[in-house]
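Colleague: coords please:
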Amino acid sequence: MSPTAVPDPTPPRLHVVLYQPEIASNAGSIGRTCVAVGARLWLVRPLGFLVGDRHLKRAGLDYWEHLDWRLVDDLDEAVAAISPGRLWSFSTRAGRSYTNARYLPGDALLFGPESRGLPPRLVEDRPEFAVRIPMRAEARSLNLAVSAAVGAFEAVRQLDEPTAG
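Modeller: As a prediction, this is how the structure comes out:
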């Protein structure tokens, strides 16, 4: 299992960026979601697991051979490669609902590590690109794989809508 070595001549319509993910099975499930929606998956080090982890492979099943993914040392490296897309930070600290954002082709959805979420600066420094998934107060947060799927499918729903003419 290795990241795609040859650049894809057609850029993905969406990027999903996992900033310092900690749980292999979540990353594997998110990889499956990325295959389903045609998104490129970015894994930003440090990771809480080995890329060859059996839990990562099990959660991704046989989808890994179809997954367009990259492993990078820091977020700046991913952002530079994704440009000119926009980076949407998903956080429970954001004020705007993810459904009120307008996603465009090439946008990136950024998710933080399972135990602590995104660093505050990634949410507070760019509030116009910070979104949350609304939930009841009793639910502190959602599982990372669930959050990524919710965000990715909303973005794809918007991208697939016919434009008004």
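
Colleague: contacts and neighbour counts: CA atoms only from here.
Modeller: Fine.

Colleague: so how far is the helix or strand hosting V156 off the chain centroid?
Modeller: Element membership for V156, per DSSP states H and E: helix 144-160. How far helix 144-160 lies from its chain's middle: 9 Å, per CA atoms, centre = their mean, to the nearest Å.

Colleague: in that helix, which residues are buried?
Modeller: L144, A145, S147, A148, A149, G151, A152, E154, A155, V156, Q158, L159 (16 or more other CA atoms under 10 Å).

Colleague: one more to put side by side:
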Amino acid sequence: MHQLNIVLVEPQIPQNTGNIARTCAVTGARLHLIRPMGFTVTDKHLKRAGLDYWDKLDITYYDSFAEFSARNPGAYFFFTTKGRKIHSDAVYPNNAYLIFGREDQGLPEDLLFAHPEECVRIPMRNELRSLNLSNSVAIAVYEALRQWDYPDLTRTGSLRAYRWEDTNCEEV
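Modeller: Below is the predicted model of the structure:
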């Protein structure tokens, strides 16, 4: 069984964290939140963005990155606009940790400098600052899951009022 871990270092915007929580819930990824955060976990914007998925989450809180790293050895991938490798060129092993920084500052440069081979970048136009955090997490999660052939995820959907029959739809 594959396990994917999403790590948010000092997230500041509750709606982003709520959206990321929902992504984690629907994909089975574990969510790790490192304090301080720019909101409380009871924030109405956080809860609204995550909808009714909060009870489907495996979530752990930490007081620092040092505490997180001491409790979670493994393969770390630091997502940053400063990365020299493209995120889709990385190979994500089972139990990988995809690590993201604050919306306003990203990850600390001393952390990135200490792990140059683990820094990855989602390609974007050079003259623009960055993607939205929750969008970046979704891109990263689905790249890792694609590499793993989407384990434990439903691959086909169904219509409510119709049945798929080969290439034609027929009404139920």
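
Colleague: hang on, the earlier thing: how big is the offset of the helix holding V156 of the first structure relative to the second structure?
Modeller: Mean deviation of helix 144-160 of the first structure relative to the second structure after superposition (mean CA distance after the TM-score superposition for the first structure): 0.8 Å.

Colleague: what does that helix correspond to over in the second structure?
Modeller: Helix 144-160 of the first structure lines up with residues 133-149 of the second structure when matched by TM-score structural alignment.

Colleague: show me the contact partners of the matching stretch.
Modeller: 2, 4, 6, 16-17, 19-20, 23, 87-88, 91-92, 98, 100, 103, 122, 151 (CA atoms under 8 Å, 6 or more residues apart in numbering).

Colleague: again, only this time at 6 Å
Modeller: N16, I20, Y92 (CA atoms under 6 Å, 6 or more residues apart in numbering).

Colleague: what do you get for stretch 102-110 of the second structure?
Modeller: E10, P11, G101.

Colleague: redo that, cut-off 8 Å
Modeller: Among residues not part of stretch 102-110 of the second structure, those counted as contacts by CA under 8 Å, 6+ apart are L8, V9, E10, P11, Q12, I13, F78, T80, F100, G101, N132, L133.

Colleague: repeat that for stretch 74-92 of the second structure.
Modeller: 93, 95-101, 106-107, 112, 116-123, 129-130, 140, 143-144, 147.

Colleague: which one in the second structure is aligned with R121 of the first structure?
Modeller: In the second structure, the residue paired with R121 of the first structure is D110, using TM-score structural alignment.

Colleague: map F39 of the second structure across to the first structure for me.
Modeller: Checking with TM-score structural alignment, F39 of the second structure has F49 as its match.

Colleague: how about that match, secondary structure?
Modeller: Three-state assignment for F49 of the first structure (DSSP: H, G, I helix; E, B strand; the rest coil): coil.

Colleague: what's stretch 83-93 of the second structure aligned against in the first structure?
Modeller: Against the first structure, stretch 83-93 of the second structure falls on residues 94-104 (TM-score structural alignment).

Colleague: in that stretch, what's buried?
Modeller: With burial defined by 16+ other CA under 10 Å, the residues of stretch 94-104 of the first structure counted as buried are A94, R96, Y98, T99, A101, Y103.

Colleague: for stretch 129-148 of the first structure, same thing?
Modeller: Applying 16+ other CA under 10 Å to stretch 129-148 of the first structure flags F129, A130, V131, R132, I133, S141, L144, A145, S147, A148 as buried.

Colleague: let me have the residues you listed in TSV, adding distance to D68 of the first structure as columns.
Modeller: Shown next, in TSV, are those (distance: CA to CA, whole Å):
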residue	distance to D68 of the first structure
F129	24
A130	25
V131	25
R132	26
I133	26
S141	27
L144	19
A145	17
S147	20
A148	16
